[in-house]
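S.K.: Give me coordinates for this.
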Amino acid sequence: MGNNGNNKKLTLIALILMIFTSVFGFNNIPRSFYLMGYAAIPWYIISGILFFIPYAFMMAEYGAAFKKETGGIYSWMEKSVGIKYAFITTFMWYASYIIWMVNISSGIWIVLSTAIFGVDLTSKISILGLNSTQSMGVLGVLLMTAFTFFASKGLNKITKVAAVGGIAVTLLNLVLLFGALIVFSLNGFHLAQPIADLHTGFFVSPNPDYLSGMAIVSFLVFAIFAYGGIEVVGGLVDQTENPEKNFPKGVVVAAIIITVGYAIGIFLVGMFTNWNYLINKGGVHIGNFSYVAMENLGYQLGLSFKLSNSTAVLIGRIMSRYMGISIVLSLTGAFFTLLYSPLKQLIEGTPTEMWPEKISKIEDGMPKNAMWCQWFIVIIFILGVSFGGENAAKFFMKLTLMTNVAMTIPYILIAFAFPAFKKKEGLERPYIAFKTEKGTKIATIFTVGTVTFANIATIIEPAFKGNISDTIWMIIGPIFFTILALGIYEKYKRKTEKVLLHKNVKLK
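M.R.: You can find the predicted model right below:
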């Protein structure tokens, strides 16, 4: 840290570390390997160049210009485009966390099973004669109910466990690095996932579901999702030493480190994991592959040191348990925070008149009534997806795709508003990344085009294979929340116009 008067400022290295820890997610590495093998690496590079870097600079400009605003995304959009656009964008941002909760409510049971038993046993769960997928949905409803109950009571101190889990998950990166290198070296420098040649090795997925052009392009959504969290840079400009020089350098260096980190991580998984070997074990899907891969790392370490098979299996179970415990702690804290934080920001950051008095009421620092409305929407989605009559593999893939699409849609809306923000007069702009109109247009086209194209490919790709259900569920969420947002806004508009009628003022 450096000093500027009495205020501590972020050095270049501190800025890079801040961006890295906010964006880099360990779980994205094995999941990407599951979908694309080494072929995931080029797509991380492409999305880093076309999306991550320009979008990060956009967020920096927004954050610097509106650093005194407390409404977050709503304030940015409202002052750049208008109230209606701002509310829809903010509501879609909030809705993405609804879908995230749908995913985690069911998926966390895999993590819990792994933490306790060292292996995913969720495929054997049966509640009241229901199959495993339906049972996971019921467990998801129970979890959402319990978490909402305790969070509404103001018992949010449990969020502190996220810090412990976060440290443990961070250490997983070192476990992956050194564990993979040890296995690789002790096995005579032979890759478990071999590379026949450059083309098949890095441009052809071992996953038969990701061989068509549409499916390959749809992987962009996974790569873009892996860069989530870059919103944090919006508030770091004025906290950085010599921002005009250090900030762009920090963003570019962080982007390179994160991209290279993902690329190396995916390659490390291939050092000890043969894709076909793990998949042929049975019961492996995107929801549990991360834990299966880490269990395999422990197992391969044991074999590499010439230990007995039973000892190698034990090391594998210990490794998967460690990851399971780490993720449980991290997700539990994050879940409690996200139950109320986005909802509270949505209610407090938008005009009070948009919400019924009961919904906007804050008790003990919590929007309790709104949280139970949120609970109702989440369980409807959980039950709708889990009782869709599909097996666990398709169920968790559907949840993952729904989450990725929902979480990336706000990126499109925020980036699309950027040219309007640049043309807005009267704003104090202490930091400017794009100094020309041409640069602004190119950055907007790259960002909006990349995310939009990737989402369209992701949404329609299942339909081409005859899996209409996945396509419907990926679009039903955004459509539902868009209609809901428009309904809330129109009601607010009519209410406000009545109040302002005597002034002959019409709301835009």
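S.K.: Only C-alpha atoms from now on, for both contacts and neighbour counts.
M.R.: Noted.
S.K.: so where do the strands sit in this structure?
M.R.: Counting by DSSP state E, the chain has strands at residues 2-4, 7-9.
S.K.: Now distance to I45 too, for the ones you listed, in CSV please.
M.R.: Below are the strands of the chain laid out as CSV (distance: least, Cα to Cα, whole Å):
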stretch, distance to I45
strand 2-4, 32
strand 7-9, 31
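S.K.: Highest mean neighbour count out of those?
M.R.: Mean neighbour counts were compared across the strands of the chain using mean count of other Cα atoms under 10 Å; the top stretch is strand 7-9, at a mean of 14.
S.K.: which helices and strands sit right next to that strand?
M.R.: If contacts are counted by 3 or more Cα pairs under 8 Å, 6 or more residues apart in numbering; DSSP states H and E, strand 7-9 sits against strand 2-4.
S.K.: who touches the strand it packs on?
M.R.: Strand 2-4 has contacts (Cα atoms under 8 Å, 6 or more residues apart in numbering) with K8, K9, L10, T11, E241.
S.K.: Off-centre distance for that strand?
M.R.: On the basis of Cα atoms, centre = their mean, to the nearest Å, strand 2-4 sits 33 Å off its chain's mean C-alpha point.
S.K.: Also this sequence, please, to line up against the first:
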Amino acid sequence: MNKEKENGYSISFWGFITIIFLTVYAIANSEQVYYQMGYASITYILIAAALFFVPYSFIVAEMSSAFKDRKGGIYSWMAESVSEKFGLVGTLIWYGAFVVMWFSASTICVSLSVALFGKDTTSTWHIFGLSSAQTLAIIGVIYIVIASFLTTRGLKSISFLSNISMLTIIIIHIIIIGGGIILFVKSGFKFAESFDYTKVSSYFYGPNKDYASFLPALSFMVFSIFTFAGMETSCGLVDQVKDAKKNVPKAIIVSTVIITALYILVILILGVVCNWSDTFGKSGVNLANYSVYIYQQEFYRLGTVLGLSQSSSIALGEWVNRIIRILTLIGLTSVPIRIYTPIKHMFEGLPEGMIPKSLQKLNKNNMPANAILFQTCIIVFFIMLLGFGGDSVSALFDKMTLMTFVSGTVPISFIIYAYIKFKLNDNIKKDYEFFSKKGGIIWGSICFAVVTFTNIFSIIEPALNGNLDDTFWVALGPVLFGVLALILYKKYEKSHENIGDLKHSPVNS
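M.R.: Next up, the predicted model:
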């Protein structure tokens, strides 16, 4: 039965666009790609939008509508289209991406430092004779333990805090984009960063020496793909959209245009605000603190065009940085929800016996406390391992960021592969289709090739340059959780006396 009829309401066209926007868009994505690739990042954003975001959005919308009555979310998509084994591996790697994300918990220290001092001083932090990287690891562990403990207290006591987090995001956008527009007008519509339109290379290589040649620039695609990730969450609601056949495709196209245009707008505003070499061409800038330098430069320049003295302009930059970081810290009130959500999606809908029962057990607050504890132990172990691995703070933060981005895009390949099998299986009932069978297979294959090749290359690229250590860490998340899934499935398989009951082949619907 259609949920619209069951619930008595439906999601409007613009309502669905809003859901997509809140799921996919983040201003930090624009800031990060500008830091890494300058204006050239616009080229990669456009490629990712055309060859990934649009087809992937239709892919997950089709699968979500076909399996809307299944409880297991993306696990159901993959298990029904391919097999339970494939579904468990893909889902656990997807879940692992959220766990790997928390390996970078130590980056909270950057926000703490800027909130207190107006600038990033984390490279000088030392406690108990430990190095700065080790010190930050200890603080990151304390942070994740406290957040996990609060998560076990129940949704009722923490869910209202998410509204505070959303408000801080809106305020930060107003400050950054508003300040950039005022600076652009007051400076006579001039860009701080120049662009040579006559050189083809300017469209593919930025000022960052780390991405100034073909192979590293190619590996940058994983970041541009990640900026559009998350549609599998939004499209779980397609069956509740009013007149879905008409409105879902339109909403996806309109959302693509809005999000892509906004990313490009922010990148251009950053070009107004920051001369790349002056802002980032110094030691100590990394993937955890680059935004500190953006805001400092933006509001220092804004102060000067408004007639403030040099010292007052510097102070303005520091205080705006403080305000933004304080808002960021307030926004961390949503962390317990973000810790709990992937656990819920990971364990909900899996067949009985596929994962240990203890991980599904709920405490008196109706929270899976054992699963949260297990997840916290994994995160703490790797935070400590990374922090005490001998890297500098900048190298540590850069490694953590790359791990997060690769881990976050690898599961997408599993979902797209399942979609190709889904289109080939005529026995699976499809409520409605955005692609024809042939078109879906073609677009699915293109999307799969783009995402999979980008991930493989991002993993091996450091090794090609002689940095085996980075390749190991970047590949660790997907490999670790993939192996764990195979172990769990083997145990699940052995626990069944009648192996033929297991779904080694796609399930007919």
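S.K.: Can you lay out the contacts of strand 2-4 of the first structure as CSV showing distance to V451 of the first structure?
M.R.: As requested, the contacts of strand 2-4 of the first structure are exported to CSV (distance: Cα to Cα, whole Å):
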residue, distance to V451 of the first structure
K8, 36
K9, 33
L10, 31
T11, 31
E241, 32
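S.K.: Closest one of those residues to L191 of the first structure?
M.R.: T11 (39.4 Å; Cα to Cα).
S.K.: Now do the contacts for that closest one.
M.R.: Residues near T11 of the first structure by Cα under 8 Å, 6+ apart: M1, G2, T240, E241, N246.
S.K.: next one: T328 of the second structure
M.R.: T328 of the second structure neighbours (Cα under 8 Å, 6+ apart): S111, T168, I169.
S.K.: how about 10 Å then?
M.R.: For T328 of the second structure, the contact set (Cα atoms under 10 Å, 6 or more residues apart in numbering) comprises I108, S111, L112, A115, S165, T168, I169, I172, R322.
S.K.: The first one: neighbouring residues, count only.
M.R.: Which is I108 of the second structure. Per other Cα atoms under 10 Å, the neighbour tally for I108 of the second structure reads 18.
S.K.: That one - nearest residue in space that isn't next to it in sequence?
M.R.: Spatial nearest neighbour of I108 of the second structure, excluding adjacent residues (Cα to Cα, 6 or more residues apart in numbering): G140 at 7.1 Å.
S.K.: Test my guess that the one you found contacts L386.
M.R.: No: the pair G140 of the second structure and L386 fails to qualify as a contact (Cα atoms under 10 Å) at a distance of 11.2 Å.
S.K.: joint contacts of these two?
M.R.: Shared contacts of G140 of the second structure and L386 (Cα under 10 Å, 6+ apart): F103, S104, Q134, V380.
S.K.: Going through these, which ones are buried?
M.R.: Burial by neighbour count, 16 or more other Cα atoms under 10 Å: within those this picks out F103, S104, Q134, V380.
S.K.: how about the residue nearest to the second one when sequence neighbours are not counted, what does it touch?
M.R.: This means S104 of the second structure. Spatial nearest neighbour of S104 of the second structure, excluding adjacent residues (Cα to Cα, 6+ apart): M400 at 5.6 Å. With contacts defined as Cα under 10 Å, 6+ apart, M400 of the second structure is in contact with 100-107, 287-288, 383, 386, 394, 470, 473-474.
S.K.: Would you mind finding the match for Y94 of the first structure in the second structure?
M.R.: Under the alignment (TM-score structural alignment), Y94 of the first structure maps onto Y95 of the second structure.
S.K.: Counting neighbours, what do you get for its match?
M.R.: When neighbours are counted by other Cα under 10 Å, Y95 of the second structure registers 23.
S.K.: how far away is it from T409 of the second structure?
M.R.: Separation of Y95 of the second structure from T409 of the second structure (Cα to Cα, to the nearest Å): 12 Å.
S.K.: got any residues that touch both of these two?
M.R.: Counting by Cα under 10 Å, 6+ apart, the residues touching both Y95 of the second structure and T409 are P478.
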